[in-house]
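> quick check, what structure comes out for this input:
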Amino acid sequence: MGKPCSSPVGNNARSKGYRTDTRNILAAHYKSKAQTARFCGHRIMAIEGMTGRMTPNELKELYMARVDPHLTHGCEISPDSDDVHVKQLSKVQLQFIRQMLNLHSRSAIAPLFTETGIIPLRVRRFLLVLSHLIYFLGLAKEHFARAALDSSIELSARNKTSWAKDLIHAATRLPFHCPAFVLTHSTSIEDVEDYGKTVKILLQEWFQVSINQNEKLYLLYGRLEPQKDKPPAYVASKMRHYLTMVKTQTHREALTSLLLSTHHLALEVLRYANHAHQPVARSDRLCRFCKVEVETPEHALVTCTSSSDLTELRSAFLAKLFHDAPHLANLMAQLSNTEFLKSMVYSRPTIALVAKFAFNVLELFYAVPVLRP
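This is a model prediction of the structure:
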């Protein structure tokens, strides 16, 4: 007689990542999908060895096609009520976006989404669950999926573990505060749709608050996006123009580093402890050329005159800039250095010119060691 075969149900369950010996029966599934998504992300980045550096827009398309499906796989049957499992998926998303923008691991999180238009994974997975709930609510009462939903709601009402209870708890685990999600037998499709709209609005508000409360991101304060046949308006999250219109990789990444404060100017470098060096007070992070003013992006690009190479570079740049965008000449006299720098960046027709100038200025500064007190 041959060996007795093991249970096909058990084998199938284990192969799909279902386990009953863990607190969450889908814990292995989360881990497996995180590994697969990470592998797909590495393969996308490896393509650049053959194609050359891809633009953020191209990388976003590949991310949505090849990585996001793994990060959201099964989210409709497993609402993210536990942090420990979804965090490993979110880590893959953050790593990919940082690679996409060439940012280091200490870069602020909110701009990863505001600058690319990608939705934070926990929020995206929750919205997908809501869309499936809407589908379930639209089914006839005798449909198996609807019967399962009704049973789950009944268990939740009795404070028992269930899909409905996990979904209600998942609403409390979003990165921003949401009103309590109510799921009962009287919950309608319209109620769920309204709650989804509320989540999207609160997400936009969270983006704005996260940017405005981070002193490192002051160059993003008050940013308005051009609108067709309308005045400029605040847009919380989208693929920004400088990531799509600046075609030269080094120029684009130089400008990105200034806006997101991942540059190597004294303002950022001296912010952290480094080997034997302690963090330096902001007022003491002085320019490596003039040794008088704080070395900020606006000082480097607009103000400093202590380097002849820098002043010649700036003069040539401003002549070209004011020729292509005459309105900026008046703004330079009216605005502070910070606001003028923001105006240069927000001007779409000359963004490639500004990015090239930013790259050249940073190259000059990086050629000289940072000034430590």
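> only C-alpha atoms from now on, for both contacts and neighbour counts.
Fine.
> from what I see, residue 185 and residue 153 are in contact.
Yes: the pair residue 185 / residue 153 is scored as a contact, 6.8 Å apart, by Cα atoms under 8 Å.
> more neighbours: which of those two?
Ranked by neighbour count (other Cα atoms under 10 Å), residue 185 and residue 153 place residue 153 first, with 20 against 13.
> gap between the strand or helix carrying the more buried one and the chain center?
If you go by DSSP states H and E, residue 153 is part of helix 144-157. Its chain's C-alpha centre and that of helix 144-157 lie 35 Å apart, by Cα atoms, centre = their mean, to the nearest Å.
> by contact count, what packs against it?
helix 121-137, helix 163-170 (3 or more Cα pairs under 8 Å, 6 or more residues apart in numbering; DSSP states H and E).
> nearest to residue 364, out of those?
Closest of these to residue 364 is helix 121-137, at 38.7 Å (criterion: Cα to Cα).
> go through that closest one and flag the buried ones.
121-131, 133-134, 136-137 (16 or more other Cα atoms under 10 Å).
> same question for stretch 217-233.
Buried, per 16+ other Cα under 10 Å, within stretch 217-233: 217, 218, 219, 220, 225.
> give me the contacts around stretch 317-325.
328, 329, 349, 350, 353, 357 (Cα atoms under 8 Å, 6 or more residues apart in numbering).
> what residues does the last one make contact with?
Okay, so that is residue 357. Residues counted as contacts of residue 357 (Cα under 8 Å, 6+ apart) are 313, 314, 317.
> selecting buried members of these in ChimeraX, what would you type?
Isolation of the buried members of these (16+ other Cα under 10 Å) is achieved in ChimeraX through the command below:
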select :313,314,317
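> can you list the contacts of residue 357 in TSV and add secondary structure?
Converted to TSV, the contacts of residue 357 look like this (DSSP: H, G, I helix; E, B strand; the rest coil):
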residue	secondary structure
313	helix
314	helix
317	helix
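> tell me the one among the contacts of residue 357 nearest to residue 65.
Out of these, the member with the shortest distance to residue 65 (by Cα to Cα) is residue 317, at 39.8 Å.
> next, the structure of the following sequence, for comparison with the previous one:
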Amino acid sequence: MIGTLPPREGIQLYMARVDPHLISGCEVALDVTSRLVKKLEKPQLRFLRRLLGLNPRSMRAVLFTETGLLPIRYRRAIIVLKHAKYWAHLTDDHYAHAAYMESLRLSSQGHVSWAADLRTVLGAFPIPVALPESALESAESIDAVISAVESSCEQTTQGELDRAARTYLLRKRLERDNNGNLRTVVLRFRNYLRIVSVPHRKAFTRFLLSDHSLSVEALRHTDRYRKYKIPRVWRLCRFCQMEVEDETHAALVCTGHPELSPLRADFLRDVFALRPALQSLVLTQPAEDFLACLLLDQAVTSRMARYVFNVLQIYETREMWVPPEHFNLIG
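Below is the predicted model of the structure:
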């Protein structure tokens, strides 16, 4: 893929040109070997990272929570179950139905079969999905299994976000579902991916998903010139060296660069004009909670993206502060 695609059109291109290759034959050759499934995961991950502008070390879970796509192993399993639903619904005079029922019979007797392989596939998920013998005999019971697979996918993906320190801004995200109720929607194409300005959209995406150049993330790993690890408490701000240089500090706290405070004041003035209700939150909420509100409020998304872009540009004007190796004794 060359150049930059709008994410919505990029996903359409993925579904039209990439996904058919990744799901081809999945209803026949089931994913019983995890090593082979990883060969299918690699192109999916590479495409989505390229589409969102993330680097190869970005978290996997956010590729799906932000685009609404399913990880390929779950997508393939659901397609298999939908084929099973079709075969179970056929009348007895169809060869496909006869072969399907024979597979269920072999599985019930403990023999190697397609149905037994499907049980292996569903049991290998991080949150396993149970598949009783009777679950594949009717369309209604297969629908219940499909729902269980979708639930397993959502719980696994949300669990990754909840456990990772770097995605703290996403943990309290509430959005309206199809019925208009506020709840946690795990997999969805997010509104901020519609930001028109490409530099602003990419800056916002990287900032929200913790794939940016601030020290809290950039010093997470060793590199060619620095072989020692730096504890989080020592990834200090390059301007003030008073706090950890993370998203909250850079956007709302730091005054170590002369351009940050006036830039922040202009931004907050514009935001409060758009959303007066946010004015009370800045005084009553912790800084990181207020930042999460700003990042997830669709009414101020475009203005927030421009602000984030400008803040990151300021931080790019100076090299990170890297503590010497003996600082590693503390942390």
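> what's the TM-score once they're superposed?
Superposed pair, TM-score by TM-score structural alignment, normalised by the length of structure 2: 0.93. Supporting alignment: 322 aligned residues with a Cα RMSD of 1.7 Å.
> re earlier: Serialize the contacts of residue 357 of structure 1 to TSV and add fields for distance to residue 366 of structure 1.
Converted to TSV, the contacts of residue 357 of structure 1 look like this (distance: Cα to Cα, whole Å):
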residue	distance to residue 366 of structure 1
313	15
314	17
317	19
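> how near is the aligned partner of residue 354 of structure 1 in structure 2 to residue 269 of structure 2?
Aligned against structure 2 by TM-score structural alignment, residue 354 of structure 1 finds its counterpart in residue 304. Counting by Cα to Cα, to the nearest Å, the gap from residue 304 of structure 2 to residue 269 of structure 2 is 12 Å.
> more neighbours: which of the two?
Counted by other Cα under 10 Å, residue 304 of structure 2 and residue 269 do not tie: residue 304 has more neighbours, with 24 against 13.
> equivalent range in structure 1 for stretch 240-256 of structure 2?
Going by TM-score structural alignment: stretch 240-256 of structure 2 matches residues 290-306.
> gap between the two ends of the matching stretch?
Criterion Cα to Cα; first-to-last residue distance in stretch 290-306 of structure 1 is 5 Å.
> what sits up against it?
Applying Cα under 8 Å, 6+ apart, the contact partners of stretch 290-306 of structure 1 are 258, 265-267, 282-289, 307, 310-311, 314, 337-338, 341, 358, 361, 371.
> and with 6 Å instead?
Outside stretch 290-306 of structure 1, the residues within contact range by Cα atoms under 6 Å, 6 or more residues apart in numbering are 266, 267, 285, 286, 287, 289, 311, 337, 338.
> I'd like those as CSV, with neighbour count, distance to residue 81 of structure 1 and secondary structure appended.
Formatted as CSV, these follow (neighbours: other Cα atoms under 10 Å; distance: Cα to Cα, whole Å; DSSP: H, G, I helix; E, B strand; the rest coil):
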residue, neighbour count, distance to residue 81 of structure 1, secondary structure
266, 24, 42, helix
267, 23, 40, helix
285, 26, 44, coil
286, 22, 47, strand
287, 23, 48, coil
289, 19, 53, coil
311, 17, 56, helix
337, 18, 47, helix
338, 17, 43, helix
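> of the residues you listed, closest to residue 14 of structure 1?
Proximity of these to residue 14 of structure 1 (Cα to Cα) peaks at residue 267, which lies at 51.8 Å.
> what residue in structure 2 is paired with the closest one?
Residue 267 of structure 1 maps onto residue 216 in structure 2, by TM-score structural alignment.
> contacting residues for that match?
So residue 216 of structure 2 contacts 235, 245, 246 (Cα under 6 Å, 6+ apart).
> confirm residue 232 of structure 1 sits in a strand?
Yes: under three-state DSSP, residue 232 of structure 1 falls within a strand.
> which ones are touching it?
Residue 232 of structure 1 touches 224, 225, 226, counting by Cα under 6 Å, 6+ apart.
> and the first one? What does it align with in structure 2?
For residue 224 of structure 1, the equivalent position in structure 2 is taken to be residue 174, counting by TM-score structural alignment.
> how close does its match get to residue 37 of structure 2?
Remark: distance between residue 174 of structure 2 and residue 37 of structure 2 (Cα to Cα) = 32 Å.
> related to what we said a few turns ago, from the contacts of residue 232 of structure 1, which ones fall inside helices?
Taking DSSP state H, every one of these sits outside helices.
> take the residues you listed and write them to TSV, including distance to residue 11 of structure 1.
Formatted as TSV, the contacts of residue 232 of structure 1 follow (distance: Cα to Cα, whole Å):
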residue	distance to residue 11 of structure 1
224	55
225	54
226	56
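> which residues of structure 2 does the helix holding residue 153 of structure 1 align to?
Under TM-score structural alignment, helix 144-157 of structure 1 corresponds to residues 95-108 of structure 2.
> check the mean deviation of the matching stretch from structure 1.
Mean deviation of stretch 95-108 of structure 2 relative to structure 1 after superposition (mean Cα distance after the TM-score superposition for structure 1): 1.8 Å.
> contacting residues around that stretch?
87, 90, 113, 114, 115, 116.
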